[in-house]
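Engineer: dropping the sequence and predicted coords here.
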Amino acid sequence: MLAAERRDHLLGLLAREGKIVAKDVAARLGISEDSVRRDLRDLAAEGLCQRVYGGALPVSPAVAGYAARQSVAPDGKQKVARVAAGLTAAGCTLILDGGTTALAVARALPRDLDCTVITHSPTIAAALLEHPRAELFLLGGRIFKHSAVTCGTAAVEAAQNVSADLCLLGVTGVHPEAGLTTGDAEEAAMKRALAARAADTWILASSEKIGTASRFRVLPFEKITGLITDAAPHDPAVEALTALGVEVLTAD
């Protein structure tokens, strides 16, 4: 089998099965695992898969830049945002992550909601300036422009000094095997710090993120309250998550 044919085979397998196990592919094709791993390295370099130990997973489209992500699945993000906004209540303290789905949540919050919002995103804070009864706390630190959020040591230390009823957290990938992931190590650390300060943490994940993975793990599933997604309940990845005991709220 030519290299181009192997590449097409691997991409087709990834689309059908949602993962590639290098040793299984090598056995089926009668080639070495090294050849499969080289192919996967090439595909990963082109952004077509996310390499993991033993093989590869579908790569998340949410690793694109902030401006580009605003045009990715806007309807799905709005559906997720409406459900997430419904989890808030008068008098609550909310930690709201950054990113485009969190921005949709900020816009979906009732204008007269009496609440406290803690965020490390200047974009989120600006979106809530017209909410007269929302008290805003902006956590400072180095700006990570990809997601328009602060991160790094200063931001993590600031996060460790707050407490909240609810944390609404975005990720770039949700996969039954890889877990909850994002594309930057410091951003992953900041998300962990935020989640640790809330009584309940819900993951915001529009359907294009379900069944995909990024480089850095954020949290294990047992550390979250549940997941909000517009992916169909019969989606194989959603069914696998449910089987793992993850509570899934369907946004439709």
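Structural biologist: Nice, thanks for sending it over. Keep in mind it's a predicted model, so treat the numbers as computed, not measured.
Engineer: from here on, just use CA atoms for contacts and neighbour counts.
Structural biologist: Noted.
Engineer: from what I see, Gly211 and Ala178 are in contact.
Structural biologist: No. Taking contacts as CA atoms under 8 Å, Gly211 lies outside contact range of Ala178: 9.1 Å.
Engineer: so how far is Arg197 from the residue nearest the centre of the chain?
Structural biologist: By CA atoms, centre = their mean, the chain has its centre lying nearest to Val171, at 1.5 Å. Distance, Val171 to Arg197, by CA to CA, to the nearest Å: 17 Å.
Engineer: if we can go back for a sec, so between Gly211 and Ala178, which is more surrounded?
Structural biologist: For Gly211 versus Ala178, the count of surrounding residues by other CA atoms under 10 Å is larger for Gly211: 25 against 18.
Engineer: skipping its backbone neighbours, what lies nearest the more buried one in space?
Structural biologist: Leaving aside its chain neighbours, Gly211 sits nearest to His175 (4.6 Å; criterion: CA to CA, 6 or more residues apart in numbering).
Engineer: residues near that neighbour, how many?
Structural biologist: Number of residues near His175 (other CA under 10 Å) recorded here: 21.
Engineer: wait, what's in contact with it?
Structural biologist: The contact partners of His175, taken as CA atoms under 8 Å, 6 or more residues apart in numbering, are Ile210, Gly211, Thr212, Ala213, Ala237, Leu241.
Engineer: please name the nearest non-neighbouring residue to the fourth one.
Structural biologist: Using CA to CA, 6+ apart and skipping residues adjacent in sequence, the residue nearest Ala213 is Gly173, 4.4 Å away.
Engineer: do the fifth one as well
Structural biologist: The spatial neighbour of Ala237 that comes closest, neighbours along the chain excluded (CA to CA, 6+ apart), is Gly211 at 5.4 Å.
Engineer: Ala164 and Ala196 touch, don't they?
Structural biologist: No. In terms of CA under 8 Å, Ala164 does not count as a neighbour of Ala196; the distance is 9.6 Å.
Engineer: quick one: buried residues of the longest helix along the chain?
Structural biologist: As assigned by DSSP state H, the longest helix anywhere in the chain is helix 3-17. Neighbour-count burial for helix 3-17 flags Arg6, Arg7, Leu10, Leu11, Leu14 (criterion: 16 or more other CA atoms under 10 Å).
Engineer: and the comparison structure, right after this:
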Amino acid sequence: MLAAERRDHLLGLLAREGKVVAKDVAAELGISEDSVRRDLRDLAAEGLCQRVYGGALPASPAVVDYTARQRLAPDGKRKVAAAAAALLRPGGTLILDGGTTALAVAHALPPDLACTVITHSPTIAVALLEHPRAELFLLGGRIFKHSAVACGAAAVEAAQNVSADLCLLGVTGVHPEAGLTTADAEEAAMKRALAARAADTYILASSEKIGTASQFRALPWAKVGGVITDADPRDPVIGQLEALGVEILAAG
């Protein structure tokens, strides 16, 4: 089989099965595992898969820069945001992550809702200036421009001194095996720090993130209350998540 044919075969497997197991592909095609791994390295370099131990998973499309992500699945993000905003009760305290879906949550909060919002995103803070009854706390640190959020040691330390009823986190990948992932190690650490300070944590995941993975795990499934998504309930990945005991909150 030519290299181009192997490439198409691997991409087809990712689309149909949601993963590639190198040893299985090698046995199926009668080639070495080294050849499969080399093909996967090439695909990963093009952003077409996320390499993991033993093979690869579909790469998240949400690892592009902040401006590009604002144009990615805007309808899905609005649906997720509306469902997420409904979880915050009057007088409650919310830790709101950064990113484009979290920004949609900020816009979805009722303007007259009395609440407290803690965020490490200057973009979220600016959006909430229009909510007169929302108390606003901005956590500082080094600004990670890709997601317009504060990260690093100073931001993590600041997060350790707050607490909330609810935490809404964005991730770039939601996968039954890889878990909840993002593309930056410090951002993943910040998400863990924020989630640890809330009674309940829910993941904001528009449908394009379901079944995909990025490089760094943010949280294990045991640390979240559920996933808010507009993905089709019949999506096989949704079924796999529910089989793991993950609560799925449908946004539609």
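Structural biologist: Looks like it arrived, so ask away. Keep in mind the model is a prediction, meaning the values are calculated, not measured.
Engineer: how alike are these chains, TM-score-wise?
Structural biologist: Overlay of the two chains. TM-score (TM-score structural alignment, normalised by the length of the first structure): 1.00; 252 aligned residues with a CA RMSD of 0.4 Å.
Engineer: contacts for stretch 47-61 of the first structure, please.
Structural biologist: 14-15, 18-23, 37, 40-41, 43-44, 172-173, 208-209, 211-215.
Engineer: at 7 Å what do you get?
Structural biologist: With CA atoms under 7 Å, 6 or more residues apart in numbering as the test, stretch 47-61 of the first structure has contacts from 14, 18-22, 40, 43-44, 172-173, 209, 212-214.
Engineer: now the strands for the stretch 151-252 of the second structure?
Structural biologist: Remark: strands assigned in the stretch 151-252 of the second structure by DSSP state E, counting those that start in this stretch are 164-170, 173-175, 179-182, 198-204, 216-219, 226-229, 248-250.
Engineer: could you do the stretch 1-150 of the second structure as well?
Structural biologist: 20-21, 49-52, 55-58, 93-96, 115-119, 134-138, 142-144, 149-151.
Engineer: and Ile238 of the second structure, how many neighbours?
Structural biologist: Ile238 of the second structure: 23 neighbours (other CA under 10 Å).
Engineer: ditto for the one 3 residues further on
Structural biologist: By other CA under 10 Å, 22 other residues sit near Leu241 of the second structure.
Engineer: please name the nearest non-neighbouring residue to it.
Structural biologist: Spatial nearest neighbour of Leu241 of the second structure, excluding adjacent residues (CA to CA, 6+ apart): Pro176 at 5.7 Å.
Engineer: same check on Thr101 of the second structure?
Structural biologist: Thr101 of the second structure's closest residue in space is Lys77 (CA to CA, 6+ apart), at 5.3 Å.
Engineer: any chance of the strands of the stretch 151-252 of the second structure in a markdown table, with distance to Val117 of the second structure too?
Structural biologist: Shown next, in a markdown table, are the strands of the stretch 151-252 of the second structure (distance: least, CA to CA, whole Å):
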| stretch | distance to Val117 of the second structure |
| --- | --- |
| strand 164-170 | 9 |
| strand 173-175 | 25 |
| strand 179-182 | 23 |
| strand 198-204 | 12 |
| strand 216-219 | 21 |
| strand 226-229 | 19 |
| strand 248-250 | 22 |
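Engineer: out of those, which one sits most buried?
Structural biologist: Highest mean neighbour count of the strands of the stretch 151-252 of the second structure: strand 173-175, a mean of 27 (counted as mean count of other CA atoms under 10 Å).
Engineer: distance between that one and the chain's centre?
Structural biologist: Chain-centre distance of strand 173-175 of the second structure: 7 Å, with CA atoms, centre = their mean, to the nearest Å.
Engineer: how big is the offset of that strand relative to the first structure?
Structural biologist: Compared with the first structure after the fit, strand 173-175 of the second structure shows a mean deviation of 0.2 Å (mean CA distance after the TM-score superposition for the first structure).
Engineer: tell me the contacts of the nearest residue to Gly91 of the second structure once chain neighbours are set aside?
Structural biologist: In this structure, Gly91 of the second structure finds its nearest non-sequential neighbour in Cys115, 4.6 Å apart by CA to CA, 6+ apart. By CA under 7 Å, 6+ apart, the contact set of Cys115 of the second structure is Pro90, Gly91, Gly92, Thr93, Arg133, Ala134, Glu135.
Engineer: try it again with 10 Å
Structural biologist: Cys115 of the second structure makes contact with 88-94, 109, 131-136, according to CA atoms under 10 Å, 6 or more residues apart in numbering.
Engineer: same deal with Ala106 of the second structure?
Structural biologist: Ala106 of the second structure neighbours (CA under 10 Å, 6+ apart): 81-82, 84-85, 96, 98, 100, 117, 123-128, 130-131.
Engineer: now with 6 Å, please.
Structural biologist: Listed by CA atoms under 6 Å, 6 or more residues apart in numbering, Ala106 of the second structure has no contact partners.
Engineer: ok, it to Leu244 of the second structure distance?
Structural biologist: 30 Å.
Engineer: same question for Arg69 of the second structure.
Structural biologist: Per CA to CA, Arg69 of the second structure is found 29 Å from Leu244 of the second structure.
Engineer: how about Ile238 of the second structure?
Structural biologist: Taken as CA to CA, the span from Ile238 of the second structure to Leu244 of the second structure is 10 Å.
Engineer: translate Pro90 of the second structure into the numbering of the first structure.
Structural biologist: Under the alignment (TM-score structural alignment), Pro90 of the second structure pairs with Ala90 of the first structure.
Engineer: nearest spatial neighbour of its match, skipping sequence neighbours?
Structural biologist: Per CA to CA, 6+ apart, closest to Ala90 of the first structure is Asp114, 5.2 Å.
Engineer: same check, this time on Ala153 of the second structure
Structural biologist: Ala153 of the second structure's closest residue in space is Gly141 (CA to CA, 6+ apart), at 7.5 Å.
Engineer: tell me the contacts of the one you found?
Structural biologist: Applying CA under 6 Å, 6+ apart, we find Gly141 of the second structure in contact with Ala150, Cys151, Ala154, Ala155.
Engineer: please indicate which of the residues you listed are buried?
Structural biologist: Here, 16+ other CA under 10 Å leaves Ala150, Cys151, Ala155 buried among the contacts of Gly141 of the second structure.
Engineer: let's have the residues you listed in CSV, adding distance to Ile31 of the second structure.
Structural biologist: Formatted as CSV, those follow (distance: CA to CA, whole Å):
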residue, distance to Ile31 of the second structure
Ala150, 46
Cys151, 44
Ala155, 48
